[in-house]
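[1] below: sequence and its predicted model.
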Amino acid sequence: MDIEQVISAIGEIPFIPKERGRELYEFVRANKPEAVLELGFAHGVSSCYIGAALKANGSGLLTTMDLDRTRPRPELANLLDISPWDPDIRTLLKTTELEDWVEPVFTPTSYNWELMHLLENTPAGQWRFDFAFIDGAHSWFVDGLAFFLVDRLLKPGGWVLFDDLDWTYGSSPSLRETGYVRAMPAEERDTPQIGKVFDLLVRPHPGYRQFRRDSNWGWARKGP
């Protein structure tokens, strides 16, 4: 299945527009990473774009992490007409024939806990990933730590990409009226938290050499 077939199969499923999906695909095709990490997959749309590029390259694996709530729940099929995560990532991977190229990891609380396990099992002086895409909690608290954990696992010369630099909890139609968001201090609710992670933690980091802010995306390359 080529990129056009993947785009056709995914359609308008949120949350990555097809133009951005194509950018992800072309980046992976050009840079040929062997090991890719994704934090936050939701329905699995971005995972399919990355997986399709790995398949086209002929090698590599995407490890992608998100919360248990995105897990397929066949036991609820007769109780609900539609799940909030319908289609789920496993359905999309099967539809796009990318199951061998993407490994979903479901976690109860946070991908940071899974990254801790990866660090525990990675020998000192070794790295796990060539490219990391952070598009999960959109939170200073979660993704600020996630960046430092990813940095410990990212190979020298590897890239990290952040999505939604300008996104806020207060501007999200699906979240702004939830009790969780309404209980936030106004500053926290209206601050683009991933933008703060990128500008205050990533850019000043002495281990990174190249930076690019492309609309709502932020790119950074780890130095040698």
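    Alright, I've got the coordinates. Note that the structure is predicted; figures quoted are calculated from it, not measured.
[2] switch to C-alpha atoms for all contacts and neighbour counts from now on
    Fine.
[3] now L118: which helix or strand?
    Assigned by DSSP states H and E, L118 belongs to helix 111-120.
[4] now do the helices in the chain.
    Counting by DSSP state H, the chain forms helices over residues 3-10, 18-31, 45-57, 89-95, 111-120, 140-153, 179-182, 186-190, 193-196, given from the N-terminal end onward.
[5] and among the ones you listed, the most buried is which?
    For these, average neighbour numbers computed from mean count of other Cα atoms under 10 Å are highest in helix 45-57, which has a mean of 26.
[6] please state the offset of that one from the chain centre?
    Between the mean C-alpha location of helix 45-57 and the chain-wide mean there is a distance of 13 Å, by Cα atoms, centre = their mean, to the nearest Å.
[7] presented hereafter is structure B, for comparison with structure A:
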Amino acid sequence: MKFENIHKRVKNVPFISKTNAKSLYEFIITNKPTNILELGIAHGTASCYIAAALDEIGNGKLTCVDLIEVKDAFIPTIEDQLLDLSKYVEVHRMQSGYNWFLHNEIKSCSNNEENICKTKYDLIIIDGPKNWTIDSSSFFLCDKLLNENGWIIWDDYSWTYADANLRRDITDGISHRSLSKEEQSIPHIKEIFHLLVIQHQNYSNFIIQDDSDWVWANKVKLNSIKKIKYVHSETIHHFLIRIIKKIILKIRKNF
């Protein structure tokens, strides 16, 4: 399915911008990953763009994982939106989160006699709690399942609990009040990306789309040269968001 056709279908449903959707769709068209894992799906809007790209290339499978308890919180659901694209997608809903799904995948891919885990996925998208404790673990679990030359994408690179405090007191089961001021003000995904992913001996070709809050990492051969690329789309929408964030930070510092 062409990008503009799927965009017309899901453009009014959150939570992915047209910029990121286009990047993801074009990546799949160009690189043709055949086995994709998406952790955290909400309405499944990003899933629809992925499925549409798989449909366009005529091959591939998307495995989606989310919590059982949030299915009724996101209307329309992924099933409502996929329609004819559902043949490319397998949805798993977990009781406690996607890390236990990753546990099950690692277990099923492991050879106990040789004590190795066979890799499986070409592309993994992580869009979940945005929490250091949970998503630092998910990175290392995903690494065991990611094929060489595969990619991992994280959303919410600059998201903070302090920003979320303006709308709610709890995010994905984690009470903001239980966190220190430092834990609330520092972006957890950014810390994971710079302290764990970039420093990892098996990753390079990093892409930081800080204006659209996405970051990418490529699993390469051991100890490859580190390469980091910063991408700025600089749409008016993202420019205004950056200005508003700076104003909010200045206001907070004055109180």
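    Thanks, I have the structure now. Fair warning: this is a prediction, and the values are worked out from it, not measured in the lab.
[8] what's the average per-residue distance for the helix holding L118 of structure 1 once overlaid on structure 2?
    Mean deviation of helix 111-120 of structure 1 from its aligned counterpart in structure 2 after superposition (mean Cα distance after the TM-score superposition for structure 1): 0.4 Å.
[9] can you name the residues of structure 2 that that helix overlays?
    Using TM-score structural alignment, helix 111-120 of structure 1 corresponds to residues 98-107 of structure 2.
[10] and the contacts of the matching stretch?
    With contact meaning Cα atoms under 8 Å, 6 or more residues apart in numbering, stretch 98-107 of structure 2 is reached by 39-40, 65-67, 94, 117, 134, 137-138, 141-142, 144-145.
[11] now the two most distant members of those residues.
    Based on Cα to Cα, the longest span within the contacts of stretch 98-107 of structure 2 runs between L67 and C117 and measures 25.1 Å.
[12] list of residues touching stretch 132-139 of structure 1?
    Taking Cα under 8 Å, 6+ apart as the criterion, the residues outside stretch 132-139 of structure 1 that touch it are 36-41, 66, 143, 150, 154, 159-164, 167, 193-194.
[13] sorry, slip of the keys, the one I care about is stretch 42-55 of structure 2.
    Applying Cα under 8 Å, 6+ apart, the external contacts of stretch 42-55 of structure 2 come out as 1-3, 6-7, 10, 13-16, 21, 24-26, 28-29, 32, 38, 41, 60-62, 64, 66, 70-71, 74-79, 81-82, 85-86, 88-89.
[14] where does I29 of structure 2 sit relative to E56 of structure 2, distance-wise?
    For I29 of structure 2, the distance to E56 of structure 2 (Cα to Cα, to the nearest Å) stands at 7 Å.
[15] equivalent analysis for L82 of structure 2, please.
    14 Å.
[16] in terms of secondary structure, what does the helix or strand hosting K229 of structure 2 contact?
    Remark: K229 of structure 2 resides in strand 228-230, with elements defined by DSSP H and E. Contact analysis of strand 228-230 of structure 2 by 3 or more Cα pairs under 8 Å, 6 or more residues apart in numbering; DSSP states H and E lists strand 203-209 as its packing neighbours.
[17] in structure 1, point out the residues matching the strand it packs on.
    Structural correspondence for strand 203-209 of structure 2: residues 208-214 of structure 1, per TM-score structural alignment.
[18] mean deviation (superposed) between that stretch and structure 2, please.
    Compared with structure 2 after fitting, stretch 208-214 of structure 1 has a mean deviation of 1.5 Å; criterion: mean Cα distance after the TM-score superposition for structure 1.
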